[in-house]
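S.K.: Test case, fold it:
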Amino acid sequence: MAGGFAFALPLLALVACLAVALWAVPRRRALVAVDEAAHPGLARLRRSTLLGRWLALAGGAIAAVVAASTGGLGRGFALAPTVFGAVQIVGVLAADLLARDDARTPGTAGLEIRRVRDFVPAGLVRLVAAAGAVLAVFLGWAGAVAGPDNLGRPGRALTYSCVEGCDHGTLGPWPGSYYSVPMAAALLGVLVLAAIAVRVTVRRPRNGASPEIVAVDDVVRRRSVESVLAAVGVAFTGSLAGTALLSGARLAGLGPNRGPVALQVAGWSLLGVGLVALVCLVWCLVVLLLPGAGAASPGRRSPPASPLTGGRERARG
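M.R.: Below is the predicted model of the structure:
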């Protein structure tokens, strides 16, 4: 019963933080108004991306719960944030593919240049990059100090020298190679999937001759790219929060008379990192639930793109 409460408490705290964040951070702004009779494709585009996002949120929650409950020895629990993020990216990708031609007017053609960086929110990129770097360092360190558990399974325990009262002690489960290798493989897969989704979103064709089409379509693209980055952020920050909090609590709980001081300091540091990651996780979930409009200012033109940063395409009716 106590173990179940220990796992339920962080979940309840996360739900409470998310509720407060949704109440306190009004991110969603209305999309640019569109004449649905004149541009039925734009109406379909907005509906398909909205439906895809909500279906992905529901499917991702189900997939994460299934992954957490089916993985052996906690592996599924460690992979749950990455599974959730992957489903979000697949939802964005599917919606963009289904709406591929909705921003084009039959019988017209447009030529324009679009770059990935014109649709990427810089703050969210920095958050995702920082979380990924910290997670990589932590998993690398945790793997380096990990050893086999009492059944000989490698990378599942941490053995330390006791200060007094015993020769050595063992902490487990520990996020060594038994957990970090599948986590790293899954996170790498999410990054590849995110790169594909962002590229498909930015290069989706449209007729750039109509200002109304450009205004609405740019907002839809920015929301899709933002959702993809937020999904990667959920995978990174969720993985970091879970592993850092659990590992930090075990190390900090050694007490002054059991484990070395260095391990206790590491434990309290990991608790701090885990709490920061939890806050970032809540923010990424808010971005997924309530994406910002982020429309470009009127008259803004996209600067020329290099072959490595964007693509030029001709939209044909």
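S.K.: only C-alpha atoms for contact and neighbour calcs from this point on.
M.R.: OK.
S.K.: can you map out the helices along the chain?
M.R.: Ranges of helices in the chain, per DSSP state H, are 2-24, 40-70, 75-98, 122-145, 177-203, 211-252, 261-289.
S.K.: which other helices and strands contact the shortest one?
M.R.: Using 3 or more C-alpha pairs under 8 Å, 6 or more residues apart in numbering; DSSP states H and E as the contact test, the elements touching helix 2-24 are helix 261-289.
S.K.: quick check: angle from the helix it packs on to helix 40-70?
M.R.: If you take axes from the mean of the first three to the mean of the last three C-alpha atoms, to 10 degrees, helix 261-289 sits at 150 degrees to helix 40-70.
S.K.: same for helix 261-289, what does it pack against?
M.R.: Helix 261-289 packs on helix 2-24, helix 211-252, going by 3+ C-alpha pairs under 8 Å, 6+ apart.
S.K.: Buried deepest among those helices, which one?
M.R.: helix 211-252 (a mean of 25; mean count of other C-alpha atoms under 10 Å).
S.K.: Please provide the structure for the following sequence as well, for comparison with the first:
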Amino acid sequence: PPNWLGLEAALAAPVFACCLLAGVLIGEVSGTVPTGPDRTAPIEVRSVRSYLPRFMTAATLGIGAVLAVLLTATSSMGSADDMSRSGRFLTLTCQDLEASTGPWPGLYYTLPIAASVLIGAGAAAITLRAVARRRRPATGAAVHAADDDARRASARAIIAACGVLVAAPLAGTGAFAGMAMIGNACATAAATAFGWTALALGLTSFMAACWFTVIAVLPHRVSHR
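M.R.: Predicted coordinates for the structure are as follows:
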């Protein structure tokens, strides 16, 4: 098999998140609908927002914003490696010395990661819309309450999958950027501070990715507001 230089590992979490989203979407599309000669359709407006877990949604959006900033920063700082692959090294100069360290999360890694995150976000939006628009299985207050609980569980799974989609790449990007920056012989005090900050982001995002994964796999057993 071709050597992707770690790109397959960088894309593993986004692919996993997209598979989770596909599973939820298939379940919503193939769900049970009312059958029989008489059908009723209650007049109501169901919005996606009413089923979203507030804290987890805010956390996912925040991590996604940090990921976008970090990917932009590392992409702008990267340089080509010895095989002219864009952005795989970090090259700094100091006095008469030029020091390169890697792997560095430059364009070689960030463009596929960004594309996969955007695809996953689009799939999540479609899936959330399917959750909100799915028809009620029957009438009655008790049935509606149980159905809303099922929709909220599906929405939690979707947002958790989105959390994995952004937190896992942020963990890897932060870890590799931090190690490359700190290990560069020409790193200034500001560059070293950036490196340690990136490492801290990587560790925090790794723990967040683990939390999101548990919720995504067990959406009906983990309660969130």
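S.K.: okay, the helices of structure 1 in a markdown table with distance to residue 108 of structure 1 next?
M.R.: Formatted as a markdown table, those follow (distance: least, C-alpha to C-alpha, whole Å):
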| stretch | distance to residue 108 of structure 1 |
| --- | --- |
| helix 2-24 | 42 |
| helix 40-70 | 14 |
| helix 75-98 | 20 |
| helix 122-145 | 34 |
| helix 177-203 | 18 |
| helix 211-252 | 13 |
| helix 261-289 | 34 |
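S.K.: and residue 296 of structure 1, which of those helices is closest to it?
M.R.: In terms of C-alpha to C-alpha, the element of the helices of structure 1 nearest to residue 296 of structure 1 is helix 211-252, at 7.4 Å.
S.K.: The closest one vs structure 2, mean deviation?
M.R.: Superposing on structure 2 places helix 211-252 of structure 1 at an average distance of 1.0 Å from its equivalents, by mean C-alpha distance after the TM-score superposition for structure 1.
S.K.: same deal with stretch 125-134 of structure 1?
M.R.: Averaged out, stretch 125-134 of structure 1 is 0.6 Å away (mean C-alpha distance after the TM-score superposition for structure 1).
S.K.: Show me what residue 137 of structure 1 aligns to in structure 2.
M.R.: Here residue 137 of structure 1 is matched to residue 69 in structure 2, going by TM-score structural alignment.
S.K.: which one is the residue sitting nearest the centre point of structure 2 nearest to, not counting chain neighbours?
M.R.: Structure 2 has residue 165 as the residue nearest its centroid, 1.8 Å off, counting by C-alpha atoms, centre = their mean. Distances taken as C-alpha to C-alpha, 6 or more residues apart in numbering put residue 14 closest to residue 165 of structure 2, at 4.8 Å, once the chain neighbours are dropped.
S.K.: ok, now how distant is that neighbour from residue 121 of structure 2?
M.R.: Going from residue 14 of structure 2 to residue 121 of structure 2 by C-alpha to C-alpha, to the nearest Å gives 10 Å.
S.K.: So what's the residue count around the equivalent of residue 9 of structure 2 over in structure 1?
M.R.: Residue pairing (TM-score structural alignment): residue 9 of structure 2 is matched to residue 77 of structure 1. Number of residues near residue 77 of structure 1 (other C-alpha atoms under 10 Å) recorded here: 23.
S.K.: Contact partners for residue 77 of structure 1?
M.R.: By C-alpha atoms under 8 Å, 6 or more residues apart in numbering, the contact list for residue 77 of structure 1 reads 67-69, 71.
S.K.: Check residue 199 of structure 2 too.
M.R.: Listed by C-alpha under 8 Å, 6+ apart, the contact set of residue 199 of structure 2 reads 174-179.
S.K.: Residue 70 of structure 1 contacts residue 79, doesn't it?
M.R.: No: using C-alpha atoms under 8 Å, residue 70 of structure 1 is not in contact with residue 79; the gap is 10.6 Å.
S.K.: what about the two, which has more around it?
M.R.: Taking other C-alpha under 10 Å, residue 70 of structure 1 and residue 79 do not tie; residue 79 has more neighbours (24 against 13).
S.K.: okay, now the match of residue 137 of structure 1: neighbour count?
M.R.: Neighbours of residue 69 of structure 2 under the rule other C-alpha under 10 Å: 12.
S.K.: Same check on the one 4 residues further on?
M.R.: As a burial measure, the neighbour count of residue 73 of structure 2 was computed by other C-alpha under 10 Å and equals 13.
S.K.: Also residue 206 of structure 2?
M.R.: 21.
S.K.: Apart from its neighbours in sequence, what residue is nearest it?
M.R.: Spatial nearest neighbour of residue 206 of structure 2, excluding adjacent residues (C-alpha to C-alpha, 6+ apart): residue 171 at 5.1 Å.
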